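A.B. asks: below: sequence and its predicted model.
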Amino acid sequence: MVHLRIVAPGEIADKALELLCAAPAVTNVVRLPGVAHKPEGDLILCDVAREDASVVIGDLKDLQIPAVGSIAVEQIDSSISDVAKAAERAAHGLPSDAVVWEEVEARTSEQTELSFSFTVFMVAAMQIAAVGIILDQPILIVGAMVVGPEFGPLAAICVALVRRQGHLARRSLVALAVGFPVATAVTLLTTLALVAVGAFPEDYGTHEFTNFISNPDFLSFFVAVVAGSAGVLSLTSAKSGALVGVLVSVTTIPAASNVGVASAYGEWDAASGAAQQLAINLAGIVMAGVITLAIQNHDFVNRRRRHLENRAREGR
């Protein structure tokens, strides 16, 4: 279930209350007249089956509530109520497959800012990956994958393309377009410094366990596609445990780091291979993410259309 907190002026609140009470997937509807002061209006509380949450929120948006009030969405972890169970049964589909698009857009939007912390995480992740490459230690590569924050903007690009949100796409592209080059450049400089002080060997050497980073193949693309799809599903279904698995499956951070490391050693073939690995992973993730979201969005559009048709037949 999803909890909605709605603030709206009296006349619009009347329409919202009527709409919510008529929706089978909505329950626990409460109206507190005149309790809101900024903005002024009535407060309406209700619980909605997750499957129909975006449909109901769409109806509320049609009343122009965001322009004169607000709609807050909260996840309900547990609801002990037969009435709530009846509301969930009234909604088509399964809660685990339902997508609350407003929730997804808010979550991805938070992860697209080119902030100081985003840049630091990118740099830190690539430093860890650089040490892992030089020491040929896969465990450090895995650690770098987990630390890297790049999946947030990648997921946001997928959402932006499917939901046609140009501002979100631009912010995400800026974060990636700045974050990757800056972190790669820092990695190059760090590698040169560590070689100079003797912490890194003078020769690039061979890397038996991490050689895959600079040698992309079809399986690189295959893993990126599968991981991209799984990553988007983990975001839309709020399954963060699956997202961790996605982060350690893609080779974006290690590949970008190896571009810097190999360049510092003058190993241009390895640097080129790592750059190709990075491009393949980015393309695979975005492609799979867009396809997955497009399928989910198609289901939502059909659900919304049927809902509006039913309302029209009922004269609401």
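C.D. replies: The structure has been received and is ready for your questions.
A.B. asks: switch to C-alpha atoms for all contacts and neighbour counts from now on
C.D. replies: Noted.
A.B. asks: what's the first helix or strand after the helix or strand hosting E105?
C.D. replies: Following DSSP states H and E, one finds E105 within helix 101-110. Next helix or strand after helix 101-110 toward the C-terminus (DSSP H and E): helix 116-135.
A.B. asks: put this next to the previous one:
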Amino acid sequence: MRLVQLTVPTGKRETILEALDEREIDYVLTDEDSNREYAAVVYFPLPDPAVEPVLDELQSVGVDEDAYTVVVDAETVVSRRFEELRDEYENGDVETDRISRQELETEADDLTPTFGVYAIMTIISALVATAGLLLDSPAVVVGSMVIAPLIGPALGASVGTVIDDEELFKESVLYQAAGIVLAIAAAAVFAFVVRTTNVVPPGLEIDMVGEISERLTPDLLSLVIALGAGVAGIISIATGTSVALVGVMIAAALIPPAAAAGVALAWGQPSAAIGATALVMVNILSVNLAGLVTLWYAGYRPESLFSLGETEQRLRRRIVGLGVIVLVFAVFLGAITYASYSTGTFEQNAREEVEQVLSEDDFTEFQLLEFEVVMDENYPFLGPDRVVVTIGGPPGSSPPELADVLYERINRHADDEVDLEIRYVDVVER
């Protein structure tokens, strides 16, 4: 429920009150004596879905943008006429639960801090995320998401497009671009300082750190996170519910990958940063795409009917443009996913081949102790480079024919030649 407080322009008092009476809206009228161009202030309660159409109608009869219109939450309204009004507007569809277009624009503005605050909080979030990645600590990485101020700009561009507010759209796009650059740059500088000052072990290999490696080789499932974050973010602000947790979800799609890209750059591995950077880009574009589609589906339109056609054309162009770019990135992520699938299949088949060879009569005295596939460094499309097999057997036994057989059998499943390293361990049974 909402309580609307509206200043009535001089000469429009009767017209506005007639409009409210026609809709059977209860109101309270007080005189305005501030010697301005307003004659009165009218207060009236409305169900959430009624705010937008009622304000649009009042504007059409003479309430311009210079008039003060305040919409606040109303805890309780006791009135039979209000219940009838609620039954008229609340019909159970998607548009019933959403806030008005005017409130949506205010929400989007409120979620975006000043650029100084936004920049500082983004940098701090990236630094915390970088520390969490290097520590391989999921808890710290999650903490970085909580403080990231990304939800406002991420959703503001969609809101600005749908309600035909180009200023909001441009500001949000600028914030998003600046946020990505700041996050990656801050992470790279911080990681470089940490590395050169030996705060982390000198021989640390970033591909061996789980929190980092999973973001250097992203897959198609990342799209689900970004699209879900965009839809959930728009629904949360459009229905007036809390956006804090959704903001964490959007930050989860952006901050850790940006930090991973910065770490890869600091470690002198720009090719390793490609996958993480691509993940950041596809995530932020997917959030915007999901936001646009969700807002239009929820029924948000420009204030002026004359601009509806132009806005709809602009919306379609942006949806198509974002869709094409997201599709290109999706193909890229699909290739990474296929490379990961191929590597996993190779590892499984290679292990089975080793186990099968060792089960043959000529090699029954040997047993498989460890099996490892060492990956190459062709980021982001990693592939098998070397297979390390640790075999246990009687002391002094290391038949060369076993190595030849394993090498031939393992490479049956490889697209490119894979080296084989066999380690023999003496096993003494007593």
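C.D. replies: Happy to help now that I have it. This one's a predicted model, so the numbers in the text were calculated from it and none came from an experiment.
A.B. asks: ok, back up a step: by how much does the helix holding E105 of structure 1 deviate from structure 2 on average?
C.D. replies: Mean deviation of helix 101-110 of structure 1 relative to structure 2 after superposition (mean CA distance after the TM-score superposition for structure 1): 1.1 Å.
A.B. asks: now that helix, how far from the chain's geometric center?
C.D. replies: Put simply, helix 101-110 of structure 1 sits 7 Å off its chain's centre (CA atoms, centre = their mean, to the nearest Å).
A.B. asks: can you check stretch 292-299 of structure 1 too?
C.D. replies: Here the centre of stretch 292-299 of structure 1 is set off from its chain's centre by 15 Å, with CA atoms, centre = their mean.
A.B. asks: how about residues contacting it?
C.D. replies: V99, C158, V159, V162, S229, V232, L233 (CA atoms under 8 Å, 6 or more residues apart in numbering).
A.B. asks: can you list which of these are found in helices?
C.D. replies: Among the contacts of stretch 292-299 of structure 1, DSSP state H puts C158, V159, V162, S229, V232, L233 in helices.
A.B. asks: residues near the last one, how many?
C.D. replies: Yep, that's L233 of structure 1 we're talking about. Number of residues near L233 of structure 1 (other CA atoms under 10 Å) recorded here: 21.
A.B. asks: map it across to structure 2 for me.
C.D. replies: Aligned counterpart of L233 of structure 1 in structure 2: I235 (TM-score structural alignment).
A.B. asks: separation between its match and G116 of structure 2?
C.D. replies: 28 Å (CA to CA, to the nearest Å).
A.B. asks: likewise for T311 of structure 2?
C.D. replies: 31 Å.
A.B. asks: what do you get for D73 of structure 2?
C.D. replies: 30 Å.
A.B. asks: neighbour count winner among those two?
C.D. replies: D73 (12 against 9).
A.B. asks: ok so, going back, among the contacts of stretch 292-299 of structure 1, who's most crowded?
C.D. replies: Tallying neighbours with other CA under 10 Å puts V232 at the head of the contacts of stretch 292-299 of structure 1, with 31 neighbours.
A.B. asks: ok, for that one, nearest residue in space, not its chain neighbours?
C.D. replies: Closest residue to V232 of structure 1 apart from its sequence neighbours, by CA to CA, 6 or more residues apart in numbering: G289 at 5.7 Å.
A.B. asks: which one in structure 2 is aligned with the one you found?
C.D. replies: Using TM-score structural alignment, G289 of structure 1 pairs with G291 in structure 2.
A.B. asks: which parts of the host helix or strand of that match are buried?
C.D. replies: Assigned by DSSP H and E, G291 of structure 2 belongs to helix 270-297. By 16 or more other CA atoms under 10 Å, the buried positions in helix 270-297 of structure 2 come out as 271-296.
A.B. asks: centre of the chain to that helix, how far?
C.D. replies: Helix 270-297 of structure 2 sits 7 Å away from the centroid of its parent chain (CA atoms, centre = their mean).
A.B. asks: so after it, what's the next helix or strand?
C.D. replies: Downstream of helix 270-297 of structure 2, the next assigned helix or strand under DSSP H and E is helix 308-358.
A.B. asks: relative to D48 of structure 2, how far out is the aligned residue in structure 2 for A90 of structure 1?
C.D. replies: Taking TM-score structural alignment, the alignment pairs A90 of structure 1 with E88 from structure 2. E88 of structure 2 sits 12 Å away from D48 of structure 2, going by CA to CA.
A.B. asks: tell me which of the two has more neighbours.
C.D. replies: Just comparing E88 of structure 2 and D48: by other CA under 10 Å the higher neighbour count belongs to D48, 22 against 12.
A.B. asks: quick one on the thing from earlier: of the ones in helices among the contacts of stretch 292-299 of structure 1, which is the nearest to N28 of structure 1?
C.D. replies: Using CA to CA, L233 comes nearest to N28 of structure 1 of these, at 29.2 Å.
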